[in-house]
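Visitor: What would the 3D arrangement of this be:
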Amino acid sequence: MKYLFLIFFINFLPQYAGKSLSRDGNYPKTFEDIKKEIAGYSSIAKAIIDLAVHGKAQNRSYERLAVFADTIGPRLSGSKNLDAAIKYMFSALQEDRLENVHLEPVKVPHWERGEEFAVMLEPRNHSIAILGLGSSIATPPEGFVSAEPQQISFLTLLISICALTEDSTGCISCLLASGDRVKMGGDDYPGPLGTKVVVYLKMGAKTYPDSSSFNTVAEIVGSKYPEQIVLVSGHLDSWDVGQGAMDDGGGAFISWEALSLVKDLGLRPKRTLRLVLWTGEEQGGIGAEQYYQLHKKNISNFDVVMESDEGTFRPMGLAFTGTDEARDIVKEIMTLLLPINITDIYDTADGTDIDYWMRDGVPGASLRDDISKYFWFHHSHGDTMTVQDPNQMNLCAAVWTVVSYVIADMKEMLPR
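Guide: All right, here's what the predicted structure looks like:
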């Protein structure tokens, strides 16, 4: 019996020499064959690009975001605005005729900023624009005057205030200059230092028990392997100032746009293309962690997880985390974007909400764009629709859609 098995195995080998067996037995096993398969998507990639950048869908993600941002405004975890945003998107995704639109419940932190007020008393009287960092605590109701003021540049007009926990020793607050330098007990930094500065500070921040919230989900169900998932995402919550248009309205809306473009072209990939709009990202990926705990039992069916959360400015390419074999495949997919000259692939995908999956070996991708101005507006009153550019969002949507669709439709999942 052993000899019969050996003879069978020897006869079996030549048929698959230099190849790996696949789920359906039909997958091209050499990289040259994979390149040919990817090249076969050139007409579909061109159709996606034409629709997103030049066609009827031109500016659609921007226009959708503008209505959303102007209607809802900022969407801090636990806020009524975030509740309204989730209801808005649930309805909008249904109206877009996407499939399996549903909400998955999670618990998220609930912190409110409250009143914030600061006045410089010395060396002169001057009102200071302040913005407390998240999870700051309140001052006493009457506020307080700094007892041992640090040396800072009093030319600074915008100061962030970080209130420490009540059991901290030595101080209960610190002043962090935005765009300037502060002396906090070390060497002097450049600036007109040495002047005693006395500040009156009043903050009314409050932390409440965790609130109920939802991750928002929609799909285009796969035609052949519906249980296998290509996930595209952005987070729906935002900071509590500005409009959250950049962080992360843009990422959320180009992810929605990816499904809309695929649907509009009448395409249905082999695998399910799933949109997830995360909640509670700004508090450390709270909603995404609970999503991971709920779905990790099916981790072998997650082909790639993608998140856009660094703005939707001029796209430069794609950042990727995965094996060398998977990277080579994604690099080849990026060549389909040559018509818009966005073909680069970078090391290490970045995304708070997809880190859980990547740490467990699931390939991950994030949009790489020009973030040179990102931190001009990040978590500030400046994060509004004036930051967004419709042409840049069109290009971002094209990149996001081509990559996600091709991966979802290829004969085999990305190797791990």
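
Visitor: Every contact and neighbour count from this point should use C-alpha atoms.
Guide: Fine.

Visitor: Shouldn't Leu273 be within a helix?
Guide: No: per DSSP: H, G, I helix; E, B strand; the rest coil, Leu273 lies outside any helix segment and is strand.

Visitor: Quick check: it touching Val230?
Guide: Yes: Leu273 is within contact range of Val230, at 5.0 Å (criterion: CA atoms under 8 Å).

Visitor: Mutual contacts of those two, please.
Guide: 404, 408 (CA atoms under 8 Å, 6 or more residues apart in numbering).

Visitor: do you know how far Gly179 is from Thr207?
Guide: To Thr207, Gly179 is 28 Å away according to CA to CA, to the nearest Å.

Visitor: Second input sequence below; structure requested for side-by-side comparison:
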Amino acid sequence: MKKLFYLFIVFPFLLNAQQEDVSQLKDIYEQSLTNGKSYEWLDYLSNQIGGRLSGSLNAERAVEYTKKELEALGLDRVWLQPVMVPKWTRGVKEYAYIESAPGKTTPVNICALGGSVATPEGGLRGNIVEVNGVEELQVLGKEKLEGNIVFFNKPMQANLINTFEAYGGCVNQRYQGAQEAVKYGARGVIVRSLNLRLDDLPHTGSMSYGDLPASERIPAAAISTKDAELLSTMLKLDPDIYFFFSQKCRVFPDVKSYNVIGEITGSEYPEEIITVGGHLDSWDLGDGAHDDGAGCVQSMEVLRLLKETGYRPKRTIRVVLFMNEENGLRGARKYAEVAAEKGEEHLFALESDSGGFTPRGFSFDCRPDQFEKIEAWKPLFEPYLIHYFERGGSGADIGPLKNGETVLAGLRPDSQRYFDHHHAANDTFEHVNKRELELGAATMTSLIYLIDKYGFSNQPKIKG
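Guide: This next block holds a predicted model:
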């Protein structure tokens, strides 16, 4: 009898709540697609500011611009969080060629890896040894590698549908290649660009020397995939060819920068924080439209859409535009450090850092019981062709918030074209589709709305 009474009372309430959610999501998508601001913001970030390398003037301009735009939204609070970040500059354009015979050279496309030292004055010329990944260095040993330039030519695995998995399978040659090659006496490192297509665009990215003293560091550069194939073929025909490259990059002392933060204070549980964000810095070759201008403007749009649809959050919704994801994660670590010092309670954190392509869904770093609750909302997203709800990774910038309780999530757009642009000169505004960007913003807002409305407790919270 009690069970029947419960169903009689509660079922209409649940039905009404579901209809309310359907209506709210519809309103969010409609506002984003017909009255959105994300594309306009991205246009300014990309075309009026451009590449936002950590520690650069453009990064400073991006901080000022996004802070001003967040203030214009009428949020309850907007502020800058200071953080010391690395400063590295590329210098004049890099130059490289393959020398197959005295006076016979073939120019190739390269770019310095972020954090690399420069080549010696006048450039670096030497024989080149091709390896299929970091693991092969030990096999060849010092006898084969000493005094030579190491050419890492392990490609992204083309038969993996998840392109981020393919990226993860070979990114260590870019990040650790120089550090490892030094152990065997190499004089320099050339790395195949992490890109699934053949083109002439070298893709930069962060690299590390570990604890190597400055005097032992060797220059490292990426080579385009098309030229990597050419170099590999020429080495097969003649292993004694020479490679020459010149780059003028420099490392400076750390400088002060900022995370940009804005929030709507929760009306019922202000102590519970829901964070959404992307990283404001980018590499310098393009204008950082996909990586990660898109994630920044989508995160800003989440707060605007909640206000625009008249929804008053129960919990504090906070947007964080992190600085220095690309070559240090300093902004992410600073944000988590300050949150811990203040004893802040983060219920949920969502990151968009996979490009502004068509959204497919989300991956969640959480416990099974938390995921079970989230998965129950999946039918609400299916009319918008959002089908991907899986447990997995989240995002680099929200990773430091992981504590076993906070649910972390990453927006998962279609990733098939992402690495065509990632860290390359064609990561530019014209390669972002307005509608796809706006769909991503609406999808993020919808999830934030549901997290805020229902939380993760099985019982409703009662204010005392």
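
Visitor: Kindly provide the TM-score of these chains.
Guide: Taking TM-score structural alignment, normalised by the length of structure 1 as the basis, the two superposed chains have a TM-score of 0.82; 376 aligned residues with a CA RMSD of 3.2 Å.

Visitor: Which one's more surrounded, Gly179 and Thr207 of structure 1?
Guide: Between Gly179 of structure 1 and Thr207, counted using other CA atoms under 10 Å, Thr207 has the larger neighbour count: 14 against 11.

Visitor: That one pairs with which position in structure 2?
Guide: In structure 2, the residue paired with Thr207 of structure 1 is Val251, using TM-score structural alignment.

Visitor: Now check structure 1 for the residue matching Ala294 of structure 2.
Guide: By TM-score structural alignment, Ala294 of structure 2 lines up with Gly250.

Visitor: Please work out how many residues are found near its match.
Guide: 32.

Visitor: and if you look at Gly36 of structure 2?
Guide: Neighbours of Gly36 of structure 2 using other CA under 10 Å come to 25.

Visitor: need the contact list for it.
Guide: Applying CA under 8 Å, 6+ apart, the residues near Gly36 of structure 2 are 301, 438.

Visitor: what's the counterpart of Trp79 of structure 2 in structure 1?
Guide: Looks like Trp79 of structure 2 aligns to His102 there (TM-score structural alignment).

Visitor: Tell me the secondary structure at the counterpart of Gly364 of structure 1 in structure 2.
Guide: Gly364 of structure 1 maps onto Leu408 in structure 2, with residues paired by TM-score structural alignment. For Leu408 of structure 2, the assignment made with three-state DSSP gives strand.

Visitor: I figured Leu408 of structure 2 was touching Arg367, is that so?
Guide: No: Leu408 of structure 2 lies out of contact with Arg367 (CA under 8 Å); the separation is 10.2 Å.

Visitor: For the stretch 251-400 of structure 1, just list every one of the helices.
Guide: 286-295, 324-334, 355-359, 374-377, 390-409 (DSSP state H, counting those that start in this stretch).

Visitor: export the ones you listed to a markdown table and tack on distance to Asp188 of structure 1?
Guide: As requested, these are exported to a markdown table (distance: least, CA to CA, whole Å):
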| stretch | distance to Asp188 of structure 1 |
| --- | --- |
| helix 286-295 | 39 |
| helix 324-334 | 46 |
| helix 355-359 | 38 |
| helix 374-377 | 25 |
| helix 390-409 | 42 |
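
Visitor: right, and the ones you listed - which one's nearest Ala129 of structure 1?
Guide: When those are ranked by distance to Ala129 of structure 1, counting by CA to CA, first place goes to helix 374-377 at 15.5 Å.

Visitor: deepest of the helices of the stretch 251-400 of structure 1, which one?
Guide: helix 390-409 (a mean of 25; mean count of other CA atoms under 10 Å).

Visitor: Against structure 2, what's the mean shift for that helix, could you check?
Guide: In the superposition against structure 2, helix 390-409 of structure 1 averages 1.0 Å from its aligned positions (mean CA distance after the TM-score superposition for structure 1).

Visitor: tell me the angle that helix makes with helix 324-334.
Guide: Here helix 390-409 of structure 1 runs at an angle of 130 degrees relative to helix 324-334 (axes from the mean of the first three to the mean of the last three CA atoms, to 10 degrees).

Visitor: I would like the range of structure 2 that aligns with helix 390-409 of structure 1, please.
Guide: So helix 390-409 of structure 1 sits over residues 434-453 in structure 2, by TM-score structural alignment.

Visitor: same deal with stretch 287-295 of structure 1?
Guide: So stretch 287-295 of structure 1 sits over residues 331-339 in structure 2, by TM-score structural alignment.

Visitor: Also stretch 307-319 of structure 1?
Guide: Stretch 307-319 of structure 1 covers residues 351-363 of structure 2 once aligned (TM-score structural alignment).

Visitor: Between the two ends of that stretch, what distance do you get?
Guide: First-to-last residue span, stretch 351-363 of structure 2, CA to CA: 10 Å.

Visitor: And for it, what's in contact with it?
Guide: With CA under 8 Å, 6+ apart as the criterion, stretch 351-363 of structure 2 contacts 276-279, 290-292, 294-296, 298-299, 385-395, 397-398, 409-415, 418, 432-433, 436-437, 439-440, 443.

Visitor: Distance of the most centrally placed residue in structure 1 relative to Ser136 of structure 1?
Guide: Central residue of structure 1 (CA atoms, centre = their mean): Asp309, 2.8 Å from the mean position. Distance, Asp309 of structure 1 to Ser136 of structure 1, using CA to CA: 24 Å.

Visitor: got it, and Leu176 of structure 1?
Guide: With CA to CA as the criterion, Leu176 of structure 1 and Ser136 of structure 1 are 13 Å apart.

Visitor: Then Leu93 of structure 1?
Guide: 35 Å.
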